[in-house]
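In: sequence plus the predicted model coming up.
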Amino acid sequence: MRRTTYRGAMTLARCAALLVCLSVALPSEAQPDQSNSGTTSIRLGAGRVRAGERVRAEGRTTDAGLMRVERLRAKDADGSVRIEGQITEIDHELSTVTLMEFTVTVTSTTRILDGDQALPGLAALRAGDRVEVRGVIDAERTVTADRLRRSPVVGNPRDELEAPIDRVIDQDTFELLGRRMVLVLGVSFIDDRQGASKIGQLRRDDDEQQVDGIRLGSWGVIGGRLQGTYSTISNAALDRTSVRDTEVRSAAQVVGVADLGPKAQVYAKVEVGRSHALGSTQAPLRDLRVKEANARLHIVGPVELQAGRVRLRDAFEWFADDYLDAARIVVSADQTRVEFGGSYGFRVPNGRSRSDERQVFATITHEFNRSLVVSSFFLGRDDRTRRERPMWLFVETSGRGSQFRYWGNVAARGGRSQNEVLRGWAFDGGGALRTRGGLWLTASVARGSGDADRSDRVDRTFRQTGLEDTQTRLAGFKRIHSYGELMQPDLSNLRVFTFGLGWQGAAASFDAVLHRYRQDVPYRTPADTALLIRPTGMDGLLGHEVDGVLTFRLRTGVDLTVTGGTYVPGPAQVRPHRPAFLLKSELLYFF
């Protein structure tokens, strides 16, 4: 026991020393070129825009007059400019309005509208109205309006400027209509230009490299990834046997999207893999999975229908990240997205088909601004095998700034089984702060309720939906399990305290994370985990886990990730017990 613990401690110490050395040796950020010598373009993921090209910048204007751009769209040139914001002044004698410090001249040929309805003239507008202006601009930055349209103010809308880029200052700063634009961390980029790459339609995850796919003329694109993984887990039983399970897996995933006219699109994601347990006499396992195969049909306005095998997912993968055979309606506005639908069966992680469950689901997400995004999720299930009808309601909030981010999620479970009333609740909240050295410090707490009274006919233990992956990004490039890469517990009768330290540079990142686990109500039956947890039922402290995740972006399209972890059982574990260890390396090539 002492020798195993000593070896584990030495391994963790070496990993910690390596991570600290990397954080000191590598720069905290990729520094832009401030000299402006030859800087003529801005690189955004797989997209690029250059001086002279037309863009639409959406963001917040500061008191200093610069705009912090939260969304940037590349547009085709049309010879006009577009400004959208609130009117600050109207001069009826000169027939001008002022918005965002631009003077806009209204002529006798200017169309003045409220939505699609014509207004009698400039007298119908008031200071404080939000308007969209389209027109031409002269050398003195005065805009002559061809059209002036009043639009409703909903929430806290962004200011918008659309025009050719005057000049590029560095990779994060440029000038538009004489105003300085600064790209915020995590700026959203959309390429609306005709003939632009369809990379966004490949729907790559946010921890994957956003490389271009292979274009199929003007109607489609294919892409995907090749994956090689080596993983070994030592002593998953947490006893003295110290059995080591080692697996090697290779996989190829192909994603394709094709337009079937202006209102229809088909999408498919197929993965073929091969897994082999080293030291085993069994033949390698081969599998073929159709993860997604669906069609999208635009119905009217912002409404579309999606049917087939679809992906249901939330940002934290706390509610769901799974593939359903379903049909759903999607309504997308500028800052709001609504989905609702139903499914019959779904694909569980090991690939078995479950057709004994019928489900209905609904989601709504509204982005008030970058600092506040609110989402709500509902799932109702008719499980005819377990003879229960559970329901879940989730509410997730999150936000971020240049030096911080936070989240706060709550959930409730209800419904009935054959013999019991189902109840339960859970929450997960935390925040991260960026230090001057570029390190991110993270702290969070999560809790899933337990049942202190098991003699009645009410089950108060919270259980997740079974669709979740519970993976999120902390500071690094890659998503990691929110509650531990080695233990991977369900949030059921459990409290998890998490502390993290992370860093991300131009071509490397790391996360070092500590988890502390305690049962909400001490009980001999644990939550589902990847380890053989055997609680005594007397003490609630299950144990601690330390994880380290190191990722290198070796080149465009190639990622190497090394993950290490150690779980040390606590006093709640039946003795004798020993720690468990994880070592995993993964090489990905995106195409």
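Out: On my side now, so go ahead.

In: okay, CA-based contacts and neighbour counts for the rest of this
Out: Will do.

In: so which residues of the stretch 251-400 of the chain form helices?
Out: Counting by DSSP state H, counting those that start in this stretch, the stretch 251-400 of the chain has no helices at all.

In: tell me which residues touch the nearest residue to Gln201 once chain neighbours are set aside, please.
Out: Closest residue to Gln201 apart from its sequence neighbours, by CA to CA, 6 or more residues apart in numbering: Val257 at 6.8 Å. Residues in contact with Val257, defined by CA atoms under 8 Å, 6 or more residues apart in numbering, are Gln201, Leu202, Gly220, Val221, Ile222, Gln265, Val266, Tyr267, Ala268.

In: the fifth one and Ala118, how far apart?
Out: Which is Ile222. 46 Å (CA to CA, to the nearest Å).

In: for Glu485, see how far away Leu582 is.
Out: For Leu582, the distance to Glu485 - CA to CA - is 8 Å.

In: try this one next to it:
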Amino acid sequence: MGAEVEVRGKFRPDGSFLADRIEVDPKGDRGEELRGTIESVDPQAQRLKVLGFTVQVWPDTRLSRESEQPVSFEDLAPGLRVKVEGRRFPGGAFRAKKIRIRQNLYPEQKIVGPVEAIAPSGVGLAILRVLDLPVVVNVMTDLVAENGPRRPAISVGLTSGDEDDLLITERNQIGDHLAVLGELRIRDENLSNPDLDTSVVDGQDVPALFGTVGFLTEFDSFLAYAEALGEHDHYFPKDTSSVDNESGSARGGQAYIRLADFPAPGLSLVVGRQKFYETRRWYYDNRNLDAVRLFGEHGRVAFQVSLSRDLFDETRNQRDQDATNRIAEVRWDLRRDLALQAFYLNRDDRTELRNSPEILGLRVLGDPGTHLEFWADLAHEAGTRGRLDSTTGEIIVRDVRAHALDVGLTYRPRIVLDPSFTASFALGSGDDQLTLPSGQQPHGADGTFRQSGLQRNRGSLNGVVSFHYYGEVLDPELTNLRIQTLGAGLRPGRPLSLDLLFHRYRQDVPSRRLENTELDAKPSGLDPHLGSEWDLVVGYEPRKEFELRLTGGYFQPGKAFPADATPSTIATVQARFRF
């Protein structure tokens, strides 16, 4: 999203714009334009209708013919073909800076502007939003970029923006109603010294192979999708006295049907095993859940609600299998550069532990102007949480009252090499009852924030690939933790990016617990300073069908660990092929 495009096409009866050709402008400096015939003229209000837009002519609007001869408003008449340069305001009105009467009167229709949203829409189809118009892209649309014309590659997914979705291209379609698509990933991960103790040889090197094949069919408002997954891992421990081992599996992935405009126009019902994804992956991402899910959209507001559970995947952790999930999300695009989202997650656990969080979240996303992007996530957790007391064997269930936030800002000066600079801060609250002596019972509500268990905490800044934005080595859950991050990146070309990040970690309340990290070492619980980490991320994606990703991390332990604790490192390389 954000790329500036010129779209040539025609309007369809439903008001959408069917694209014959889309040209991507790599410079992105043309602004917004309309090219079409004048439909009506209002001399009193000094307004025109062009391509359905109300075009306001101001005293400083420059009016001319193609020969640069000046004209007056009275020369603008219905049926004339014009090029309008200007800016669209909220509500749809177009403020004209320049209007030029074109000599050739052939009925060409074009719009120029940034891509505001992308959404998949079945086999070989996608919907772009340009100038707030739904632009339909299909297999007959020519996409022209710096490397010349080619067909668009469209991702399969119930929500847009997920880099892990498979792609529909012209090559993997069979007729008008069927597509067979797939992906192959080759990865090698090398983790060293996860116990932060060099006197013990630990860590491992894990080459892995992953494959996915998907089948998609669509007839009018009916869509069905199913996929099969396979993976193979080989574990080579760094301790030469240990034996290497390997594992592999083949299983079903997503399998669902979608009914568009059901049970009412503007709604879609999806039933079956499906992926849950949101853009920052802070609440949930990439977990296949068996669900009944309803999507809806009205104007600038989109929403989804669902009821889900993990019924069949025995390889997943027990928490997922024991919980019934109620998830809701609403997004309101206040204007082109500002969006507001709200999230609700309830994971109802009927076991004795009653680990049933209720998370209510609010998110603001913005990119005002051309240099800044920002985000802010605020979350409150309620519900209940239980644990087994190791001394008494009793299960202690407490109410939860906790909070979390994640805020950040990225600055792009838009100069050579396209550098970017990011600063962010994240906090997951802790609870002083965690430090009670053994056998002493906690009282009051639990103030420790826990993420949903469905999160992945992955994202990208100005790069072409995503990474763990809380650190590649530590990669923690945001619980009882404060994380400060500084980042700098380069984008020397559209397919290549480099990011360097620095993280500083501090517990909110000193504790011996550190949730869901790559480390085997435990902090002392006496000092909150966990340490710091440097990460390097290199991404190369010359086209959507191929991606190369290299990541490295170096974690330096802090005072929360023993004085002789030594650094831990990780290095990962991954190549992905989509077909």
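Out: Received it, and whenever you're ready, just let me know what you need. If you're wondering where the values come from, they're calculated on a predicted model, not measured in any experiment.

In: who's more crowded, Ile222 and Ala118 of structure 1?
Out: The neighbour count for Ile222 of structure 1 versus Ala118, taken as other CA atoms under 10 Å, is higher for Ile222 (22 against 11).

In: look up the closest residue to the alignment partner in structure 2 of the more buried one, ignoring the ones flanking it.
Out: By TM-score structural alignment, Ile222 of structure 1 lines up with Val180 in structure 2. Nearest residue to Val180 of structure 2, sequence neighbours excluded (CA to CA, 6+ apart): Phe215, at 4.8 Å.

In: what residue of structure 1 matches up with that neighbour?
Out: In structure 1, Phe215 of structure 2 lands on Gly256 (TM-score structural alignment).

In: roughly how far does Gln253 of structure 1 sit from Ala426 of structure 1?
Out: Taking CA to CA, one finds Gln253 of structure 1 at 35 Å from Ala426 of structure 1.

In: for the two, indicate the residue with more neighbours.
Out: Ala426 (24 against 20).

In: now check structure 2 for the residue matching that one.
Out: By TM-score structural alignment, Ala426 of structure 1 lines up with Ala404.

In: which residues touch its match?
Out: Leu378, Ala379, His380, Ala426, Leu427, Gly428, Ser429, Phe449, Leu478.

In: mind running it again at 10 Å?
Out: 361, 377-381, 426-430, 448-451, 478-482 (CA atoms under 10 Å, 6 or more residues apart in numbering).

In: okay, and which of those residues map to strands?
Out: Members of these lying in strands (criterion: DSSP state E): Gly361, Asp377, Leu378, Ala379, His380, Glu381, Ala426, Leu427, Gly428, Leu481, Arg482.

In: please pull up the equivalent of the last one in structure 1.
Out: Same thing as Arg482 of structure 2. By TM-score structural alignment, Arg482 of structure 2 lines up with Arg495.

In: burial of that match, as a residue count?
Out: Arg495 of structure 1 has 27 nearby residues by other CA under 10 Å.

In: pretty sure it contacts Pro522?
Out: No. Using CA atoms under 10 Å, Arg495 of structure 1 makes no contact with Pro522, being 11.2 Å away.

In: overlap in contacts of those two?
Out: Common neighbours of Arg495 of structure 1 and Pro522 (CA under 10 Å, 6+ apart) are Gly450, Gly540, Leu541, Leu542.

In: which position in structure 2 aligns with the third one?
Out: Read it as Leu541 of structure 1. Checking TM-score structural alignment: Leu541 of structure 1 goes with His529.

In: tally of neighbours for the nearest residue to its match once chain neighbours are set aside?
Out: Using CA to CA, 6+ apart and skipping residues adjacent in sequence, the residue nearest His529 of structure 2 is Arg506, 4.6 Å away. By other CA under 10 Å, the residues close to Arg506 of structure 2 number 20.

In: could you do Val416 of structure 2 as well?
Out: Using other CA under 10 Å, Val416 of structure 2 has 10 other residues around it.

In: next, name the residue at the spatial heart of structure 2.
Out: By CA atoms, centre = their mean, structure 2 has its centre lying nearest to Thr279, at 2.6 Å.

In: and it, what does it touch?
Out: So Thr279 of structure 2 contacts Thr159, Ser160, Gly161, Asp162, Glu163, Asp285, Arg458, Gly459 (CA under 10 Å, 6+ apart).

In: next: Leu486 of structure 2.
Out: For Leu486 of structure 2, the contact set (CA under 10 Å, 6+ apart) comprises 408-410, 421-425, 500-504, 534.

In: just the strands in the stretch 101-250 of structure 1 please.
Out: Ranges of strands in the stretch 101-250 of structure 1, per DSSP state E, counting those that start in this stretch, are 102-114, 117-118, 130-137, 142-151, 159-170, 173-176, 179-191, 214-216, 220-234, 244-259.

In: could you name the helices and strands sitting against the fifth one?
Out: Applying 3 or more CA pairs under 10 Å, 6 or more residues apart in numbering; DSSP states H and E, one finds that strand 159-170 of structure 1 makes contact with strand 41-44, strand 47-50, strand 54-61, strand 67-74, strand 81-91, strand 130-137, strand 173-176, strand 179-191.

In: how about those strands in CSV, adding distance to Val338 of structure 1?
Out: CSV is the format used below for these (distance: least, CA to CA, whole Å):
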stretch, distance to Val338 of structure 1
strand 41-44, 28
strand 47-50, 28
strand 54-61, 22
strand 67-74, 21
strand 81-91, 25
strand 130-137, 25
strand 173-176, 34
strand 179-191, 20
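
In: so which of these comes closest to Gly565 of structure 1?
Out: Between Gly565 of structure 1 and these, the shortest separation by CA to CA is 28.9 Å, and it involves strand 179-191.

In: burial of the residue nearest to Asn419 of structure 1 when sequence neighbours are not counted, as a residue count?
Out: Distances taken as CA to CA, 6+ apart put Arg457 closest to Asn419 of structure 1, at 6.9 Å, once the chain neighbours are dropped. Neighbours of Arg457 of structure 1 under the rule other CA under 10 Å: 11.

In: which residue lines up with Arg457 of structure 1 in structure 2?
Out: Using TM-score structural alignment, Arg457 of structure 1 pairs with Gly444 in structure 2.

In: likewise Tyr406 of structure 1?
Out: Counting by TM-score structural alignment, Tyr406 of structure 1 lines up with Phe374 in structure 2.

In: which element is that match on?
Out: For Phe374 of structure 2, the host element (DSSP states H and E) is strand 372-388.

In: Gly8 of structure 1 now?
Out: Assigned by DSSP H and E, Gly8 of structure 1 falls within helix 2-25.

In: would you mind pulling the contact partners of that helix?
Out: 240, 242, 437-439, 501-505, 508-512, 546-550, 564-568, 578-581.
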